[in-house]
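J.: below are the sequence and a predicted model for it; my questions follow.
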Amino acid sequence: MIPPGILISAPSSGTGKTTLMLGLLAALKAQGVNVQPFKSGPDYIDPAFHTAASGRASFNLDSWSMDRTRIDGLTGNAAGADLILAEGSMGLFDGVAVPGACGNGASADVAALMGWPVVLVLDVSGAAQSVAATALGFKLMRPDVTLAGVVLNRVASPRHDTLVRVGMAQVGVTVLGSLPRRTAIEMPERHLGLVQAGEQENLPQLLAEAAAFVAEHVDIAAIRAAAAGTMTDAPPPAKIPPPGGRIALAQDNAFAFVYPHLLAGWRAAGAEILPFSPLADEAPDASADVCWLPGGYPELHAGKLAAAAQFRTGLQSFAQTKPVHGECGGYMAMGAGIIDKEGVRHKMAGLLGLETSFAKRKMHLGYRKADLNAAIPGHDARARLRGHEFHYATIVTEPDAPLAHITDSNDLDVPETGSVRTFEGGGRATGTFFHMIAEAP
């Protein structure tokens, strides 16, 4: 059976969604409640924090790139849990201009599709009764989205709390909690958002503090009571065509951005995943059918990767006869070199001619559509993929044959086409700047 759910959202980024989400997950786990987390949208980092806080793998649900069957199948991972908690991205109604598979990528789409009421986190600093107007607007914006109530964040004093609650009572919005100003449990950030869960040495302590903070100031029982949902029966695990039967997967702090639903879907289809660490100078398992280099932060570890001779020669040898595919950071590491923010060039694997630089940052952000010119592991030429790109690398040169025709969510051409190179032994190197989410419906 699929349990009822709640979606945690806000009017914008930086309002406190993640603090509330992690605090709720950790507090409920401490109470013995089995909670299944999800993340609305294409965020790469939050699901790992959800998993650490809840003890269950968190999955992305995305209305722009995924059709309803895929979303339902992923929701099936909640079977056996007591409650679903989903975290939104950006503001509740924020999405792209042109809808995709079953929405425009807004968290409100997922809430409406799944019947999950919304708990809205409101930053009330600098205002009092006026915040109620914001809450009322969110309550009325979409009739198919139910507002369960609000959690007030960054409350200055008991008097401030009382004034805000007066406004909420006037518009009929339930206050489910009131969080005072506090910075001790806010997660450190860098240019792609939060620092990765695997890099947080004090993560258990942060989660324990978040749990205590939320348990003290939020009506957790009322949030549980507000949960609802349209799904009751669990569909079978969603299978995704794997890139190979045995997949050598780079996994460490330089290569950590791979969508959890892909790994689960590959395993459900019978694939075996063989992790290795380029930062530990490990080469891909020679018995694997394919090597997959996920995204991450290779630019922060460029010197160490350049010195990882066993990794580099092992990867080069593997690529002579078998396919190697990289996404974003993995693609950069497959290239000829990375220039770090100080302007120092570091030699990379050289499977492709790509050169990237972080000396002059340029943000690349948004959904991507790709019509493949050549096959990548798991997908034939002419396959149509949907994904998401987010990085600050400047492309110095991308000289190899273009892997795909790539457009954004408005069907405008994107110049970063990805690359493909074939080797005499039959191997092939392919890479993209976007992270694949799903084949186009």
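T.: Everything's here; your move.

J.: CA atoms for contacts and neighbours, from now on please.
T.: OK.

J.: count of neighbours near the residue nearest to Ser12 when sequence neighbours are not counted?
T.: Spatial nearest neighbour of Ser12, chain neighbours left out: Gly91 (4.0 Å); criterion: Cα to Cα, 6 or more residues apart in numbering. Residues near Gly91, counting by other Cα atoms under 10 Å, number 19.

J.: try this one side by side with the last:
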Amino acid sequence: MSAPGLLIAAPRSSSGKTTVALALMRALTRRGLRVRAAKCGPDYIDPAFHQAATGRPSFNLDSFAMVPPLLDTLARATTADADLVIAEGSMGLFDGVRAAESRTGANADIAARYGWPVVLVVDVSGAAQSAAAVALGCRLYDPRVTIAGVILNKVASARHRRLVEAGMARAGLPVLGALMRDAQLVLPERHLGLVQAGETADLEARLDRLADLAAAGIDLDAVVAAAAGAVPDVRGALPPPPGQRIAVARDAAFSFLYPHLETGWRMAGAELIPFSPLEDEPPSSDCDVCWLPGGYPELYAGRLAGAATFLEGLRVFARTRPIHGECGGYMVLGRSLEDAEGVTHPMADLLPVATSYHRRKLHLGYRVARLSGDGLLGRRGTRLIGHEFHYASELSPSAPEPDALAHVTDAEGSDLGFAGHRVGTVSGSFFHLIAQDPA
């Protein structure tokens, strides 16, 4: 038997899903329940908050980027040794790409696949009874999905709550609770989302405050009773490691490495050896691979440029062993990085790449990559699924096919050309790897 689950979703982004999900996770954990969390879609920040709230790891579940065996394996691992699974959605409940049903990347795919009822978070600021019409539309839009009830967020007053509840009653939607409008509930953000869990001041106190509000304003017994569903007993292979001993950059500038990748690497017997570029640490000389994840190097460009031991350590490592950089890691492997103020800082100069955060442009979406040559990510022709989410611009020319990392399309097959670079043992791109696609 797998633990029952719930999906915390919303009609749109910025409705308060993370606030409500963390409040429920911490409140139910404090009750003694073994709560496991998951994040729907490509998000590398929220799982760390989930782990802080529950004390247990949180995996991403992505119906577009993950083939069903991998998806079920991660979902099954999430239900292990748990009393309840709370999955947090991303964007709106039905927002995804145009693809075959159940493979759109939408939160609804996950709820439908595992029979997890949806608790709909509705931001009622600026609306009263009309909020019920939106919630009713969510209940009727997809017959695969069950709406267990709604939690009202940003309620202005007791009168406002009564009006909203009247509309929900007319629509036949149970109200499981409400949170009042309170600016102190908002977690600090920056350009890629929430400030990371490890950097959020007084995180434990904030989580306990959310749990207190959930206990006071949400019917926790009703929430637990609404949980349902089951996950198939599948134990497939997780993504293989790129090496045996992997030097992984890990600090405030480099932290965007998906939990399921780390878990898969360790389960395959690999060792992850962390080092901090911000502390001017080089990759360990006894590792056979170096991995620079994404993160926020643009916020620390001057400090990284002055980390001479780190930069020289990368160059020495690259003479004999492979290095791969994703997004922020790719930027640091390049020749230069222009910060928000327009100041250009020299980087490792291992790839012919110049990037700029001063000339900002949002790049966001799934990416399907076909590798141009053999390397850490696989053999030439291997098909990978991932995504991009960054504001940095690439000022240098794109690499031609022999020197590019991969040929890339978006989720709907639109050709985006060649992306990234490969020079000797060093490779990188703005592409964040999620999974290999056997197609």
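T.: Nice, thanks for sending it over. This one's a predicted model, so the numbers in the text were calculated from it and none came from an experiment.

J.: can I assume the residue nearest to Ser12 of structure 1 sits in a strand?
T.: No: checked against DSSP: H, G, I helix; E, B strand; the rest coil, Gly91 of structure 1 lies outside a strand; its state is coil.

J.: list the contacts of it.
T.: By Cα atoms under 8 Å, 6 or more residues apart in numbering, Gly91 of structure 1 lies in contact with Ser9, Ala10, Pro11, Ser12, Ser13, Ala106, Ser107.

J.: if we go to 10 Å?
T.: Ser9, Ala10, Pro11, Ser12, Ser13, Gly14, Thr15, Lys17, Ala106, Ser107, Ala108, Leu120 (Cα atoms under 10 Å, 6 or more residues apart in numbering).

J.: report the buried members of the residues you listed.
T.: The neighbour-count test (16 or more other Cα atoms under 10 Å) marks Ser9, Ala10, Pro11, Ser12, Thr15, Lys17, Ala106, Ser107, Ala108, Leu120 as buried among the contacts of Gly91 of structure 1.

J.: can I get the residues you listed in CSV including secondary structure?
T.: Below are those laid out as CSV (three-state DSSP):
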residue, secondary structure
Ser9, strand
Ala10, coil
Pro11, coil
Ser12, coil
Thr15, coil
Lys17, helix
Ala106, coil
Ser107, helix
Ala108, helix
Leu120, strand
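
J.: ok, Val258 of structure 1 touching Met436?
T.: Yes: with contact defined as Cα atoms under 10 Å, Val258 of structure 1 reaches Met436; the gap is 8.8 Å.

J.: list residues touching both of these two?
T.: Contacts common to Val258 of structure 1 and Met436, judged by Cα under 10 Å, 6+ apart, are Glu327.

J.: so which of the contacts of Gly91 of structure 1 comes closest to Pro441 of structure 1?
T.: Of all these, Pro441 of structure 1 sits closest to Ala106, with 18.2 Å by Cα to Cα.

J.: can you find the partner of the closest one in structure 2?
T.: Using TM-score structural alignment, the partner of Ala106 of structure 1 in structure 2 is Ala106.

J.: now do the same contact list for that match.
T.: Here Ala106 of structure 2 is in contact with 40-41, 62-64, 89-97 (Cα under 10 Å, 6+ apart).

J.: quick one: stretch 27-46 of structure 1 to chain centroid distance?
T.: 13 Å (Cα atoms, centre = their mean, to the nearest Å).

J.: what's the span of it from first residue to last?
T.: 17 Å (Cα to Cα, to the nearest Å).

J.: what of stretch 254-261 of structure 2?
T.: End-to-end for stretch 254-261 of structure 2, by Cα to Cα: 15 Å.

J.: just stretch 283-291 of structure 1 next, same as before
T.: Using Cα to Cα, the two ends of stretch 283-291 of structure 1 sit 10 Å apart.

J.: correct me, but Gly313 of structure 2 touches Pro283?
T.: Yes: with contact defined as Cα under 10 Å, Gly313 of structure 2 and Pro283 form a contacting pair (6.4 Å).
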